[in-house]
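1. Pasting a predicted model and its sequence here:
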Amino acid sequence: MEFTDPDRTRLAVLGSPIAHSLSPPLHAAAYDVLGLPFTYGRHEVASGGLDAFVAGLGPDWRGLSLTMPLKRDVLPMLDRTTPLVDELGVANTVAFRQEGDRVVLAGANTDVEGIVRPVEALGHLPGEATIVGGGATAASALAAAVRLGAVDVRLFLRDTAKAGPLVELAVRLGVTLEVLPIDSLPGTTHGFLVSTLPGGAADSLELVPSGPDAVLFDVAYEPWPTAAAGRWGAAGGRVLNGLDMLTEQAIGQIRFFVSGDESELLPDEAEVRRAMRRSVGLPDAITG
């Protein structure tokens, strides 16, 4: 397939910790189906190290996927941003684009669609939502909940004093946000819950589905299943794997890397998705 800037073929995921990331096999599977000569690696980059890493990149670099703790660190470095990055203040994707004799850094957020598409695949459109955790992914989860139809959202945090940015975002999104301490979870039930905590961090929490159609989207995937996901499923609820999100946000990133537009479908995208899901041990379709 044709793509812009054909001399730019190197890509990688950055973050800390990063050794567990399954982004490399996901992207490799997609580029194999698409017939693209891209290589995709992983690099450990801690907070404060992104500027130096980018400064050391050569002209063959095409883009970067960003995970914690870099999704906000990157913002001052970006020359172009999508409206969603501007709205959320979070970017998980950077593309290097040649404009004349200048290299432009363009940023996008594909995490929101990474949550929205798997939930839509289950046919679940919640009127209310719960988010556990307050990091960069929580902002994307809040925007995703609104896109899915939620008008009331509960946010559970270990430190409610840190809720300010998410409260401001909720106002901009026009959604009612109730901020609660995480130790008030016992005794509550949830129709749609997104846990944005890293792997294992939610294992001691009491997360209880409100009924058989209730969905837990646990963005962690290592180890899997998490104890929280196991208990939710045993209680009769439906569970989405963090790899479902990883796959869908990666598809948005690949679109952005290839065409510059994360909403432009890839050629034979259904086959690309199947290959990506198989590469990380997922079934061909989302089942919950």
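-> Arrived safely.
2. When you work out contacts or count neighbours from here on, use the C-alpha atoms and nothing else.
-> OK.
3. quick one, helices of the chain?
-> 23-34, 50-55, 83-88, 111-121, 136-147, 164-173, 227-234, 242-259, 269-279 (DSSP state H).
4. okay, the ones you listed in a markdown table with distance to Gly200 next?
-> A markdown table is the format used below for the helices of the chain (distance: least, CA to CA, whole Å):
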| stretch | distance to Gly200 |
| --- | --- |
| helix 23-34 | 20 |
| helix 50-55 | 27 |
| helix 83-88 | 26 |
| helix 111-121 | 20 |
| helix 136-147 | 16 |
| helix 164-173 | 23 |
| helix 227-234 | 7 |
| helix 242-259 | 12 |
| helix 269-279 | 23 |
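5. can you redo those as TSV with mean neighbour count?
-> What follows is the helices of the chain, written out as TSV (neighbours: other CA atoms under 10 Å):
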stretch	mean neighbour count
helix 23-34	20
helix 50-55	12
helix 83-88	16
helix 111-121	22
helix 136-147	24
helix 164-173	15
helix 227-234	18
helix 242-259	23
helix 269-279	19
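6. nearest to Glu206, of these?
-> Glu206 sits nearest to helix 227-234 of all these, at 7.8 Å, using CA to CA.
7. which strands and helices sit next to the closest one?
-> Secondary-structure packing of helix 227-234 (3 or more CA pairs under 8 Å, 6 or more residues apart in numbering; DSSP states H and E): strand 215-218, strand 238-240.
8. one more structure, for comparison:
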Amino acid sequence: MSQPQPHDIASAKEQSSPTPAPSIAHLEKVSFLFGYGIAHSLSPHLHNTLYSALKLNYQYLLYETRNLEECLHIARTEPKFYGAAVTMPFKVAVIPHLDVLTPEGEAIGAINTIFLRSSPDGRRLLCGTNTDCIGIREAILQNVSKGDAKNMEGKPGMIIGGGGTSRAAVYALKHFLGCSDIYLVNRDKYEVDQVIAECSSKGFGDGLKYISSVAEAEKLEGPKVIVSAIPDFAPKSETEWTTRKIIETILGKKEKGAILEMCYHPSPNTAIDALARTAGWKVIGGVEAMIWQGLEQDKIWLRRKMSTLPVEQVKEAIAAEVSKPHL
């Protein structure tokens, strides 16, 4: 496969390309979302709304491919490139190809953001970080009172799921929100064992507990904050039904708190959302996390303070997009 050429590089040359590759000759700077299965992404609306509000001749484009080398070629050689978001299947695979990792990227072991810095000799350095943990943190802190946030410190938290987002959630709950124990609920114990092992190897695995049964859940102190990071599928297998019953047991405890429901596609009206609202929990939609992780990316790419970014305009644009029937 030929390498992408500068000024004509916005989509992969695979049968899966969502749109024809546009020219970038008219742009001052360009960034991308590198990944596969990204046609539904809200990220272009977020970043391009921000650039428009700041009157920057920048654009954020989808680059859909399974070929990591194509993405790295762009990042290393395209003069107008200033950064990229990274999603599946590259969030771990890209790490060995980067020159620098931030503490968050190193600890979480997954990268969702590439940004540029220069070495003393002027060489372009590809740097990687993880802003998912910032998105989780800000989605929670921006939507609860200071008192409720303070009550999370030293109290249990809970994470539903065992995928890549779970690692960022553990980091956020441990490092930013000060949770003590963190309950991990998932249909697949092996996935959770991997999360615990990886977090432990990076120094923040203390207090992580896999919850395997309703009986165990009934004995636990209720968490003050929950992050749900699973798709919105109805339970079918025995382990899926057990997981659902554990979640219902935890949500039904006397202690209530805030739950961040990360799933918002194809609809934010998930089963977990409904269960939590019925049980009296404060529900925060996953779009909030997506917005804040994206704003953090622009803060890094543009080297600006968050206070200088058009946060409300971005929120309004994303809310309008989410409300469209096709989403």
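-> Received it, and whenever you're ready, just let me know what you need. What you see is a predicted model; the values in this text were computed from it and never measured.
9. So after superposing, what's the score?
-> In this superposition the chains share a TM-score of 0.82, using TM-score structural alignment, normalised by the length of structure 1; 268 aligned residues with a CA RMSD of 2.8 Å.
10. coming back round to it: between the helices of structure 1, which one is closest to Gly187 of structure 1.
-> Closest approach to Gly187 of structure 1 among the helices of structure 1 (CA to CA): helix 227-234, 14.2 Å.
11. so who does the aligned residue in structure 2 for Ala144 of structure 1 touch?
-> Under the alignment (TM-score structural alignment), Ala144 of structure 1 maps onto Ala172 of structure 2. Counting by CA atoms under 8 Å, 6 or more residues apart in numbering, Ala172 of structure 2 touches 133-134, 136-137.
12. Any chance of a markdown table for the residues you listed, columns distance to Leu56 of structure 2?
-> Listed next are these as a markdown table, based on distance: CA to CA, whole Å:
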| residue | distance to Leu56 of structure 2 |
| --- | --- |
| Cys133 | 27 |
| Ile134 | 24 |
| Ile136 | 28 |
| Arg137 | 28 |
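13. from the residues you listed, which is closest to Leu309 of structure 2?
-> Lowest distance from Leu309 of structure 2 to the contacts of Ala172 of structure 2 (CA to CA) belongs to Ile134, with 15.8 Å.
14. Mind telling me what the closest one corresponds to in structure 1?
-> So, by TM-score structural alignment, Ile134 of structure 2 is matched to Glu113.
15. how much space between its match and Tyr40 of structure 1?
-> 22 Å (CA to CA, to the nearest Å).
16. just Trp232 of structure 1 next, same as before
-> Trp232 of structure 1 sits 35 Å away from Tyr40 of structure 1, going by CA to CA.
17. dump the residue contacts of the spatially most central residue of structure 1.
-> Centre of structure 1 computed as the mean C-alpha position; nearest residue by CA atoms, centre = their mean is Asp111, 3.1 Å away. When contacts are counted by CA under 8 Å, 6+ apart, Asp111 of structure 1 touches 92, 137, 140, 245, 249.
18. One more: Leu101 of structure 2?
-> By CA under 8 Å, 6+ apart, the neighbours of Leu101 of structure 2 are 127-129.
19. That one maps to what in structure 1?
-> Checking TM-score structural alignment: Leu101 of structure 2 goes with Thr81.
20. Tell me which of the contacts of Leu101 of structure 2 persist in structure 1.
-> Here is what carries over to structure 1 from the contacts of Leu101 of structure 2, by both residues aligned by TM-score structural alignment, their matches' CA atoms under 8 Å: 127-129.
21. Just give the number of residues close to Val104 of structure 1.
-> By the criterion of other CA atoms under 10 Å, Val104 of structure 1 has 17 neighbours.
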